[in-house]
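Trainee: coordinates for the following, if possible.
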Amino acid sequence: MLTVQEESPRQEAVAALLRQSDALAAALYPGEYRRPLNPETLAAPGIRVFVARTAEGAAAGCCALFEDGKGGAELKRMIVDAACRQRGVGGALLRAVEAAAVAHGIHVIRMEVGIRNTDGQALYRRAGYAERGPFGRYAPSPISLFFEKRLAAEGDPPQAT
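Mentor: Next comes the predicted model:
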């Protein structure tokens, strides 16, 4: 049994998952490309943190949704605990984030994904995210891919991506 809900980033469980994310990024990408985040940064207005927990209450994964105030948001720091990978945690996080986004009037989610994060890329593609160009403050990068998914508002028919 897995549950996902919005939680405060100011907790050791989230900090531990962010450390795993930083360690994974450090192993995959050169230092100049990494952008560490911490629980205090994620506690800012307009940022919502979602935590997946096992039946025992252990944090299995987390991600953050950065709302842009214009009906869009960026998904950042999707991380699944190493011991919980390949158990549907990432998919559960995505479904919860998308449902919460629609409920809060967000109609598009975008993200930047590293080119070596093939598991993440596969998850996002399976969930209907499509590649797109850089957005917002992002510039083209040799180590980044960009994805987007348009979300249907409650009651709308499903949209093709």
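Trainee: from now on I want contacts and neighbour counts done on CA atoms only, so please keep to that.
Mentor: Noted.
Trainee: would you map the helices across this protein?
Mentor: Applying DSSP state H to the chain gives helices spanning 12-28, 39-42, 89-103, 118-126.
Trainee: here's the other one to compare against:
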Amino acid sequence: METKRVDSSNIDFQNLVQFLDADLAIRDGDDHAFYHQFNGIDMLKSCVVAYIDNRAVACGAIKPFSGDTVEIKRMYTNPEYRGQGLASKTLDELEAWAKESGYKKCILETGIMQPEAIALYEKKGYRKISNYGQYIGVENSVCFEKLI
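Mentor: Below is the predicted model:
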């Protein structure tokens, strides 16, 4: 696996996000429109795309949240490639990039209908926190943080 640091203008990142959005539309059901409004990619400057044999298979991004905190966004792995540690390696690269950029903490939101994501974040040392920002009071959201 090879990872590349890109921004949201990267076509491979954009294509993977389209697959992510299609998957989330099914998982989120009626709640998809609410979540989708917070997941635009136009302003994402720090994105990672993972490749196997020159095929884009996983992605993620970081977005500044506050002075010392970034938010993990748009994590996705092609279903054909799941179970190979690609999401974990993509997350490692995002955390490394955040740390290199002077950030001290990563936060993120995921949905209760995404048990694979919850398991990944817990395995990678993220701990559940109270829902933040637009996710306060949203029962289908789970928020996490990790000091880096």
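Trainee: so which of the helices of the first structure gets nearest residue 79 of the first structure?
Mentor: helix 12-28 (6.0 Å; Cα to Cα).
Trainee: relative to the whole chain's centre, how far out is the closest one?
Mentor: 13 Å (Cα atoms, centre = their mean, to the nearest Å).
Trainee: contact partners of it?
Mentor: Residues from elsewhere that reach helix 12-28 of the first structure, judged by Cα atoms under 8 Å, 6 or more residues apart in numbering: 9, 34, 36-39, 51, 59, 61-62, 77, 79-81, 116.
Trainee: can you select the buried ones from those residues in PyMOL?
Mentor: To isolate the buried ones among these in PyMOL, judged by 16 or more other Cα atoms under 10 Å, type:
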select buried, resi 9+39+51+59+61+62+77+79+80+81
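Trainee: strands - which of the contacts of helix 12-28 of the first structure land there?
Mentor: The strands, defined by DSSP state E, take in 51, 59, 61-62, 77, 79-80 from the contacts of helix 12-28 of the first structure.
Trainee: farthest pair in these?
Mentor: By the measure Cα to Cα, 59 and 77 form the most distant pair in those, at 14.4 Å.
Trainee: show me what residue 138 of the second structure aligns to in the first structure.
Mentor: Correspondence of residue 138 of the second structure to the first structure, assessed by TM-score structural alignment: residue 141.
Trainee: can you check which part of the first structure stretch 3-11 of the second structure sits on?
Mentor: The aligned range for stretch 3-11 of the second structure in the first structure is 4-12, by TM-score structural alignment.
Trainee: ok, so of the contacts of helix 12-28 of the first structure, who is nearest residue 68 of the first structure?
Mentor: Taking Cα to Cα as the measure, residue 68 of the first structure sits nearest to residue 77 out of these, at 16.4 Å.
Trainee: would you check how far apart the alignment partner in the first structure of residue 125 of the second structure and residue 145 of the first structure are?
Mentor: Aligned by TM-score structural alignment, residue 125 of the second structure pairs with residue 128 of the first structure. For residue 128 of the first structure, the distance to residue 145 of the first structure (Cα to Cα, to the nearest Å) stands at 15 Å.
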